[in-house]
Structures are given as structure tokens and as C-alpha cells.
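> here is a sequence with its predicted model. Questions after.
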Amino acid sequence: MALGTTSIWLRRYATAAPPRLRLLCLPHAGGSAGFFHDWGHAFGDDVEVLAARYPGRQERIAEEPLTSIEELTDALADELVPYLGTPLAVFGHSMGASVGYELALRLEARHHTTLDLLMVSCRKAPHLLTPRTAALGGDTALLDEVRRLGGTDAALLDDEDLRELVLPAIRADFAAVARYPARPGVPLGCPVAGFVGADDPDIRADEVAAWAGVAPKGFGLTVLPGGHFYLRDRRDDLVRDIRARLAPKR
């Protein structure tokens, strides 16, 4: 796939000139590329933002969603090959953090490419994961869990027709998370930055700090006010932090 070709897997916010660096954004379970829309041109004229478009939502609503993090990661790794001539950073929120970790491992092993930076948000370190299966018991339990975390617009869940459209992707993503158990952490060749909301109901700051164990190239933790979706209310603070991390090294 040439760069001029549109990838069904990647929404691209192109820069006017060839970018110095690309930032790939990976959404949470049930999320979509649209979650990162207002990040598209937030990091400067020389940083091109890519947002992952998973099957079963938005432009890909008619496609069958994937039900494993490994499948998602394998597909993304292949789609990213044409972009690997430019340094790449990754930001993954919740489920997206695990996708980002697996993606970093695949790019290193298969394509001899090391990320500039992996940023993981509201996700336990790989060796601490405790898969949540309660939401797999049925639609009611699943919807209760999504509402509890606050990641999906309540209007979508309250409207029966809209709910039926978004439920398959949500169900598939939660199944993928449940099937991704704790594993021995494989060290990465890139630095890692962790982010978490101070009031996240499920993820403690020390559990995110444990990513340091797979980050021999360096790790830093940022705790921001808010819950599991702190990145909505604290969007400007988070963008400012990321922009500083992506700035040219002096």
C-alpha cells in the first residue's frame, strides 16, 4: 500500500509537509477513531496523527468485529508498514494500551522498527492484568459496565436502534480484553509513558507505574484529575503533556 492510498485501518490527519513524526492513537474497548478527532492537528505542523479504525464501527460498521487483541495488532502491524520510514509514537487508552504494547513488540520483531515512544493510559502493566469477564454475561451486564466506565455516549446506549448498531463492536472488544490474560512482560526497545486518572475506579497509579518493568529505556508516570476517561475532561492538559514528549530532542 502506497502512502497515497487510503487505509481502511487508519484515519490519517495529514500534515502539509512530510511529517517529522507520526502519532498513532489506539482507542479503548468499544471506542473508535472518532474519539481522537480533536487530536488530529493538536501536536504541531510536523506531527501527523493516525487513529486506528477497527472493524465493526463508524466507516466499518458493516464488518464483523475482531475478538482478540492479537488479531487487531497483527492487522495494524501490516497496515503500518508503509509508514515506518518516519519515526512513530503510539498512544493507547485502556484496551488500546495493550494493543500498543503488542504492536511495539511486533514492529520490533518483524520489521526491525522501534517506536520512539509508547504511551499507555489507564491500563495495568502486562504482568498485572486481571481479565474482567463480568460484562460477558449478557447485554445488560455489558451495558452496565460500559455506563459505569463512561466511555460511550449515553444517548447511543439509551436509543434501542443505535444501541443495536454499537453493541457488536463493544461486545467483541470486551471479549478481546477478557481473552488477554496477564503475561510475563517482554521489555521494549522504546521508552514508555504511563497516564492514569486519579479517581479511576479500577486502575491504581501503582499498577500503571509497573509498566516501568518493561521499559528499560525509561518510564514516566503522569496522574491527572478524573476517572477512567479523564482524557475527556483533561484533554488540554493531556495534549500539552504529549506535545512536550513529542517535541524535537534538544
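Thanks, I have it.
> make it CA atoms for all contacts and neighbour counts henceforth
Fine.
> now tell me what touches stretch 123-137 from outside.
The contact list for stretch 123-137 (C-alpha atoms under 8 Å, 6 or more residues apart in numbering) reads 93-95, 97-98, 141-145, 171, 174-175, 177-185, 196, 203, 207-211.
> for P87, which non-adjacent residue is spatially closest?
L21 (4.9 Å; C-alpha to C-alpha, 6 or more residues apart in numbering).
> list the buried residues of stretch 104-123.
104-108, 113-123 (16 or more other C-alpha atoms under 10 Å).
> could you do stretch 44-60 as well?
46-57.
> which of these fall within strands?
47-52 (DSSP state E).
> save those residues as CSV, and put in distance to A33 too.
Converted to CSV, these look like this (distance: C-alpha to C-alpha, whole Å):
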residue, distance to A33
V47, 17
E48, 14
V49, 11
L50, 9
A51, 5
A52, 5
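> all strands of this structure, in order?
10-13, 21-26, 47-52, 88-93, 117-121, 192-197, 219-224.
> just so I know, which of those strands lies nearest E79?
strand 10-13 (7.9 Å; C-alpha to C-alpha).
> put this beside the first:
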Amino acid sequence: MFQEKTPWLSALPAVNDQIRIFCFPFAGGGASSYRDWQKFFPKNVGVYPIQLPGRENRISDKPFTDMVDLVAEISKVLRPYLTKPFVFFGHSLGARIAFEVVRTLRRKWQLEPCHLIVSGSRAPHIPEPKPLHHLTDEAFVNELRRFSGTPEAILQNKELMELFIPILRADFMVDETYVHLPEEPIACPISAFGGTADPEADPRELEAWRQHTSNRFNLEMIAGDHFFLQSNKDVLLSFVKDIVLKYSTARMIG
């Protein structure tokens, strides 16, 4: 039986789902990044973005700064909703969070997704080469420009950045203090996606995800920078849809 509605999910999973996709956001991102993904899938494929504390409707909640604590909480929250086949999708920081949640679910409950889809992310054993969570606010904002995900007008808006910097800094701390600990490769397939002009995750760093699964691995490069997730969304979703529907008897509508 499902629990009451949780702030970690924008909606409770439907009982008639054939398969569920749980989407993990990038640093500073919220569940709204995946707001319109549901319309790309049949009705019996449920898309459930995860809402981390400190953003959007959870703006007053204290953000996590430690990967271990964050993964433990997400795993506990998701456990009741993993009664149907499920797929994890994560972009950038979200990919590494998703990967660690997969390993936690395996250790604690012997559960694994049908597929792990990672996007715009170095393999988990490759540390961030240019950490920025410790920088002064001015230097921190300047470094954010390399990700091309925050409009310049926002970066130059002092009041808005006073609101966003603590959230972003916390997320980068989660990412940059994360230490990958070796375990047996996960049993589900991994599909990795990268942007052709993304300096944060080059093909070699994406290909390195291969060693983390004992199953199939494939890599696709999509035109765009670190946020091809947004700029080339239709192409990415076409790939994601093909992966997900392999695990469902559902067929596209229209």
C-alpha cells in the first residue's frame, strides 16, 4: 500500500502503471526540469521527477550537502513505489545520485531497476577536476558560467543569486565531496548520453560508465553542451522512450 503523498515526488505513482521512470535532477535543478516528460509516453508509463529539498515548492527545506545522507533518504522514500518495474534517469549530479540509489536498493532490499540511464555525467569513479563549492560567491558565480545552464541575466541579478547560491553550493558539495567506493557492478544495463560540446563529461568519461554494469552498455552523443537535456530534449527523449518501452507492453499513442 502506498504511503501518503511525499514532498520528494511531484505526484504519487499510479496503481495502473506498467513501468515507472524516476528522474533525478542536475545541480540546482528541480522536478520542473522533467515537467512535460509524461506527455512523451503512453499513459501506463509513469514519469516521476524527484524533488530535492531547497528548490521550487521545497524552497524552505534545508538542502542536503552529503551524498551518503541524501541517497539514504531517497532510497527510503522510493522503496514503497518500486512494486512495478522501474527505470532511473539522472542528469549530471542526478546521474551519480541515481547510481548510488541503485546500489543502496540492491544492498538493503535486493531491488534493481530494469535500466539505469545517465546523462551529462562523468562515470562515478572519476572525481570532479575543478571543484567550486568552496569558492567565494563572486568566484562561484563566475565558474557557473562554464555549465551554460544559468542565463546571464540571472547570474547578474544579485537578489536572485543570493537565493540560488546556497542551493547550488549545497548541490556542488554533494557532488564534489562524493567518494565512490568499489562494489560489484550493477546487474541492470546502463545507457549513457553526452553532449557533443559538453566540457563537463567527454566521451572517455562517459564510456567509463561501462565498468559499472555486468550487463549491456551503450553510449550515444547528442548535439549540444552540458544542457543538451534542454536544448535537444526531443532527441534525448526519443532514445529514452525506446529504452523504456522495451520493458513495457505499452505502445505509443498517436
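It's in. Keep in mind the model is a prediction, meaning the values are calculated, not measured.
> fetch the TM-score of the aligned pair.
Counting by TM-score structural alignment, normalised by the length of structure 1, the TM-score of this superposition works out to 0.92. Behind it: 248 aligned residues with a C-alpha RMSD of 1.9 Å.
> that older thread, between the buried residues of stretch 44-60 of structure 1, which is nearest R243 of structure 1?
Looking across the buried residues of stretch 44-60 of structure 1 and measuring by C-alpha to C-alpha, the closest to R243 of structure 1 is V47, at 9.3 Å.
> can you tell me which of the contacts of stretch 123-137 of structure 1 end up in helices?
95, 97-98, 141-145, 171, 174-175, 177-178, 207-209 (DSSP state H).
> filter those residues to the buried ones?
Here, 16+ other C-alpha under 10 Å leaves 95, 97-98, 142-143, 145, 171, 174-175, 177-178, 207-209 buried among those.
> how about A176 of structure 1, what does it touch?
By C-alpha under 8 Å, 6+ apart, the neighbours of A176 of structure 1 are 66-69.
> cutoff 6 Å now
The contact partners of A176 of structure 1, taken as C-alpha atoms under 6 Å, 6 or more residues apart in numbering, are 67-69.
> if we can go back for a sec, want to throw the strands of structure 1 into JSON lines with distance to A134 of structure 1?
As requested, the strands of structure 1 are exported to JSON lines (distance: least, C-alpha to C-alpha, whole Å):
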{"stretch": "strand 10-13", "distance to A134 of structure 1": "31"}
{"stretch": "strand 21-26", "distance to A134 of structure 1": "24"}
{"stretch": "strand 47-52", "distance to A134 of structure 1": "27"}
{"stretch": "strand 88-93", "distance to A134 of structure 1": "20"}
{"stretch": "strand 117-121", "distance to A134 of structure 1": "22"}
{"stretch": "strand 192-197", "distance to A134 of structure 1": "23"}
{"stretch": "strand 219-224", "distance to A134 of structure 1": "27"}
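> aligned partner of R110 of structure 1 in structure 2?
Applying TM-score structural alignment, one finds that R110 of structure 1 aligns to K108 in structure 2.
> likewise for P55 of structure 1?
Looks like P55 of structure 1 aligns to P53 there (TM-score structural alignment).
> hmm, S60 and its match touching each other?
No - when contacts are counted by C-alpha atoms under 6 Å, P53 of structure 2 is not listed as touching S60 (7.8 Å).
> what is the equivalent residue in structure 1 for I222 of structure 2?
By TM-score structural alignment, I222 of structure 2 lines up with L224.
> quick check: chain neighbours aside, which residue is closest to its match?
G197 (5.0 Å).
> contacts only, for that neighbour.
Contacts of G197 of structure 1 (C-alpha under 6 Å, 6+ apart): 223-228, 230.
> that one matches what in structure 2?
Match for G197 of structure 1 (TM-score structural alignment): G195.
> relative to V45 of structure 2, how far out is that match?
Taking C-alpha to C-alpha, to the nearest Å as the measure, G195 of structure 2 falls 26 Å from V45 of structure 2.
> perfect, that will be all.
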